[in-house]
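Asks: the sequence and its predicted three-dimensional model are supplied below.
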Amino acid sequence: MKIKKSQIIYGILVLVFILSVLPWMKEGIPFTDDYRHHASRAWFVKEEFKQMQFSEWMPYIYGGWPFFHFYHPMFYLITSPIAVLFNPILFLKIATIATYAIALFGTFYAAKVLFKDEEIAMITAIAYFMSSHFLFHATVAGALPRLMAIALVPLASSFFIKALEENSKKMVAVSAVLLAVLFMTHMSVAVPVFIICFMYLLYNTYLNKDLKSFGKGVLIFMIAVLLSAAWLLPLLLEKDYGNFPESEEKIGAPYLEQSFRNFGIHHNGQHYIRSNYFGYATLALAIIGLLFIRKNNTVNFLKVGFIASIFLYFNIFSLLNYIPLLKTALTGSSSYFISAVVFNAAMLAGMTAKSLSKTLKKNYPIYLIAAIILIELYPGLNAFSYGWSGQKTENFINPPALIQAWDFIKQQEGNFAVFSSVGQASEIYHNKQEFGFDWIGCPQCVQKETYRIHNSIWQNFTKGIKDDEQLGYLGVKYYVIPCQHKVENKLAYTNGAVCVYENEKFKPMIDSESKISDVKYGLDSLSFKSESEKATATIIKINYFKPHWRAYINGNEVQISEAWPEFMSISVPAGQNKVLFKYETNTLHIVSWFITFLTIVLGVYYIRK
């Protein structure tokens, strides 16, 4: 029986995919800080679905948690079924493998959409998927939303080009949806793609000398932004934070080493750093295609994209300085243009390989080139597999003694934060908020006051400097530390290996000189009774939520003030008072969701009509 060409191609792709996921079959996962974050977030998602109660504030996590407005919401929406069905560590593995599949087979499909040729698509898919710019973010950085966004770049870019080439409402709709999904998956990856797509649009307008084609491209961008409104508008407009001076007091303590906690991959003393290498073979083929393939409009789009992305990646002539808001969107780095560079290079490489095969009137050059790309880039798979924990999946990389210590904390009543100097994804085990990570998921919080303070406290803690009073104010009640390191605090629990110390200067979530009683937490509310002989300031240690919270004393709304660093405060009068904090969806969110919903309805109507 004769084997069909398509069967050979799909067989090669399946083989590449199997080779790429083999490292994920071992126990444990890479021990990077981002994986720790994603494991905790997966647990939060699981808890929400288990209770079937959805809220942006999780009351059993100290200080609340911005559940809905994660920095990269689309990733968690797409992967939520995995989070619900499996434990957080298996979630990390399955989500990564699924993203691998999107990157490899999605790029293959994207190239087929552009060129309608499976051999071109095979070369493109292998070149894009095997490049270290993709693999790094999977197994070294562990930044899964960024990984998924990188995987979606070929689909979003290809469908945009196709929408410009064809007079099809369906292509316009699909392109807009893909760009919106990419935008909400990772803004810093998406913005460069939007810019390069705009370059495609300018070229298409020049080619057709028709403003109608320009209008079609602008329409795609507008639809993508409007579809993202429910996430984008709050992201841009809700930035109301306190700005209070930081405490200068430092209290000395013995040096505490960060056992088990590693912020990067190490192997034999070597530290693997970010790599955007995508192969000399791919680069050479792309340059050949850039110079010699002509009279092909689709290839010309890719040439424009390749040159533009190279200029922006290296920020030649400081072009990025002239694009409004770009520095914020890219978190100050032009390196996010690498996905656009590799996409255009891989597509050009695939087309060049096909052209060489046609010139020689032989099929083998295509498969020889595929083999060369694989051989050149394969070491990346092996190199990036270093640094795995080697522990059983159910234990993550946490030894049983550490899990026992966290279980002790889980049994303690009340609402408080924990400072664990060791271990990974501790929130999964003790069901409290881990100090230093309450900013995670808050799009406006990175580089803001709380983030900077927590980061500096972490750095001080590892150098043996800690301020119990400051940590107590910030809600830390327990320190989890290896027993060989002693601190001057009350020992609350020990199993010989791990010690739990109590911070006796801990201040509760509701911090006031008044007598506080009858505290009740709900998914959208917090109520308590206050009794005092004089008016007092009461601090409610919930971060980031001022635009959504309303405060009521005895049924009358009162103004919410800000307390250091980004907490909420109200003035409670003398006497007995009933205080209620209510978390309410504000007008901005209602309008944002309405815009998204209306865009979907009008889009469906437009396509059907």
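Replies: Alright, I've got the coordinates.

Asks: use CA for all of it now, contacts and neighbours both
Replies: OK.

Asks: tell me the centre residue of the chain?
Replies: residue 145 (3.9 Å; C-alpha atoms, centre = their mean).

Asks: which one is that residue nearest to, not counting chain neighbours?
Replies: residue 75 (5.5 Å; C-alpha to C-alpha, 6 or more residues apart in numbering).

Asks: swap in residue 398?
Replies: Nearest to residue 398 is residue 423, by C-alpha to C-alpha, 6+ apart, at 5.5 Å.

Asks: what about versus this one:
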Amino acid sequence: MKIKKSQIIYGILVLVFILSVLPWMKEGIPFTDDYRHHASRAWFVKEEFKQMQFSEWMPYIYGGWPFFHFYHPMFYLITSPIAVLFNPILFLKIATIATYAIALFGTFYAAKVLFKDEEIAMITAIAYFMSSHFLFHATVAGALPRLMAIALVPLASSFFIKALEENSKKMVAVSAVLLAVLFMTHMSVAVPVFIICFMYLLYNTYLNKDLKSFGKGVLIFMIAVLLSAAWLLPLLLEKDYGNFPESEEKIGAPYLEQSFRNFGIHHNGQHYIRSNYFGYATLALAIIGLLFIRKNNTVNFLKVGFIASIFLYFNIFSLLNYIPLLKTALTGSSSYFISAVVFNAAMLAGMTAKSLSKTLKKNYPIYLIAAIILIELYPGLNAFSYGWSGQKTENFINPPALIQAWDFIKQQEGNFAVFSSVGQASEIYHNKQEFGFDWIGCPQCVQKETYRIHNSIWQNFTKGIKDDEQLGYLGVKYYVIPCQHKVENKLAYTNGAVCVYENEKFKPMIDSEAKISDVKYGLDSLSFTSESEKTTAAIIKINYFKPHWRAYINGNEVQISEAWPEFMSISVPAGQNKVLFKYETNTLHIVSWFITFLTIVLGVYYIRK
């Protein structure tokens, strides 16, 4: 039986995919920078479904923060079924494998749409998938939304080019949807893609000398932004909502100054940092295609994109300084243009490989080039050898003794915060509010003052400085510390390796001279009964986020004041009172969702018409 060429191509792709995911089949998980964040968020998604209570507010870290503010929603929406069905750590592995599939087979499909040639698509897909840029984020960084965005770049870019080339409403709609999905998956990856797509648009306008084609490209951008409105508008318009007006003095006072903590992967004294260089074979083919392939309109788009992305990646002539809001979107780094560089280079490499095979009238160069690029697979697989935890997957990188200590805390009644000096994603195991050291390095995940305080407390703790009164005020009741590090606190639990100490200066999460009873915490609410002989203040150890947090006493709304560092407080009248704090959706969010849904409805109507 004769084997078809397409069967060989699909066989090679499947082989690449299997080889790349094999390390993920074993027990354990790689040591990464960002996995802890995504594990915690996956656990929160699971809790929402378990309680059938879907909240914008995530209460377990840093004193709480809106789930999608300054973070990207699409990854968690796409992967929510995985989060519901599996434990958070297994979720990390499955989500990574799924992203591998999107990167490899999605890029293959994208190239096939552009060139209608499976051999070109195969070379392109392998070149993009095996780039160290992609593998770094999979094996070292662990930034899953960014990894998925990188995987989506070829699809979003290819369909935009195709929409410019064809007079098709369907292609316009698909392109806009893909750009919107990319935008809501990771803004810092998406913005460079938008800019390079705009370069494609300028080239297409020059080529056709027709403003109508320019209008089509602008329409795609507008639809993509409107589809993203449900996330984008609150992100832009509520960016200062975590801050109280600077009008009155806070209850309490700051203690320590800020210092910084750096994250990275260490092995044998070496510090591993990202590599933005991809396979030399891919780069060589891309340059050959850039210089010698002519009279191909699609390739010309890619040439424009490749040159533009190189210029912007290295910020030649300081071009980025002239693009409004770009510094904020890219967190001050032009390195995010590397995804666009790799995409255009991989596409050019695929086309060049095909051209060489036609010139030589032989197909073997295609498969020889595929073999050369496959060599890039080795560094990717080898990355697992220095950063893999060889224990039960659900333990993450946490030793069993540490999980036992957290289990002790889980059994303790009441609401309080935990100070875990070691371990990752501790809130998954003890189900209490973690003080936040594990989240240091994520300043966009919380208000500035809270981040500053947590950061400085951590730095002082590493120097042997600990203020029980301060930490007690912040709601910390237990310290989880390796037993070889002694602290002057009451020992509550030990298993010989990990000790749990009680902070006897702990103050309740609802701190008041009034008698507090009937306390009930929800994901986005808090209710309790207060009883006192006189009017008194109540400090609520939850971060403020205006105007979403509302306070009600006996059904009547009351003003929320500020308590240090960024907690909430209210004045409770004498007598017995029912108090409710509720995180509520505001008009802006309703309007934002309306814009998104209206765009979807009008888009469907336009296509069907």
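Replies: Arrived safely, thanks for sending. Being a predicted model, the structure only gives us computed values, none of them experimental.

Asks: any idea what the TM-score comes out to?
Replies: TM-score of the superposed chains, computed with sequence alignment, normalised by the length of structure 1, equals 0.93; 609 aligned residues with a C-alpha RMSD of 3.8 Å.

Asks: one step back: so the residue nearest to residue 145 of structure 1, which state does it fall into?
Replies: When classified by DSSP: H, G, I helix; E, B strand; the rest coil, residue 75 of structure 1 comes out as helix.

Asks: now swap in residue 481 of structure 2 and tell me
Replies: Strictly by three-state DSSP, residue 481 of structure 2 counts as strand.

Asks: residues contacting the residue lying closest to residue 53 of structure 2 once chain neighbours are set aside?
Replies: Nearest non-adjacent residue to residue 53 of structure 2, counting by C-alpha to C-alpha, 6+ apart: residue 523, 7.5 Å away. By C-alpha atoms under 8 Å, 6 or more residues apart in numbering, the residues touching residue 523 of structure 2 are 53, 55, 57, 58, 59.

Asks: same question for residue 580 of structure 2.
Replies: 525, 526, 527, 528, 551, 552, 553.

Asks: in structure 1, which of those still touch?
Replies: Shared with structure 1 under both residues aligned by sequence alignment, their matches' C-alpha atoms under 8 Å, the contacts from the contacts of residue 580 of structure 2 are 525, 526, 527, 528, 551, 552, 553.

Asks: most neighbours among these, please name it.
Replies: residue 551 (22 neighbours; other C-alpha atoms under 10 Å).

Asks: how far away is residue 581 of structure 2 from residue 587 of structure 2?
Replies: Distance, residue 581 of structure 2 to residue 587 of structure 2, by C-alpha to C-alpha, to the nearest Å: 18 Å.

Asks: more crowded one of the two?
Replies: Using other C-alpha under 10 Å, the more surrounded residue of residue 581 of structure 2 and residue 587 is residue 581, with 22 against 9.

Asks: pretty sure the more buried one is in contact with residue 528, am I right?
Replies: No. At 9.0 Å, residue 581 of structure 2 and residue 528 do not qualify as touching, with contact defined as C-alpha atoms under 8 Å.

Asks: helices or strands up against the helix or strand where residue 42 of structure 2 lies?
Replies: Using DSSP states H and E, residue 42 of structure 2 maps to helix 35-51. Applying 3 or more C-alpha pairs under 8 Å, 6 or more residues apart in numbering; DSSP states H and E, we find helix 35-51 of structure 2 packed against helix 73-85, helix 88-115, helix 427-430.

Asks: how do the contacts of residue 523 of structure 2 look in structure 1, which are kept?
Replies: Retained in structure 1 by both residues aligned by sequence alignment, their matches' C-alpha under 8 Å are the following of these: 53, 55, 57, 58, 59.

Asks: which single one of those is nearest to residue 599 of structure 2?
Replies: Set against residue 599 of structure 2, the nearest of these by C-alpha to C-alpha is residue 55 (24.3 Å).
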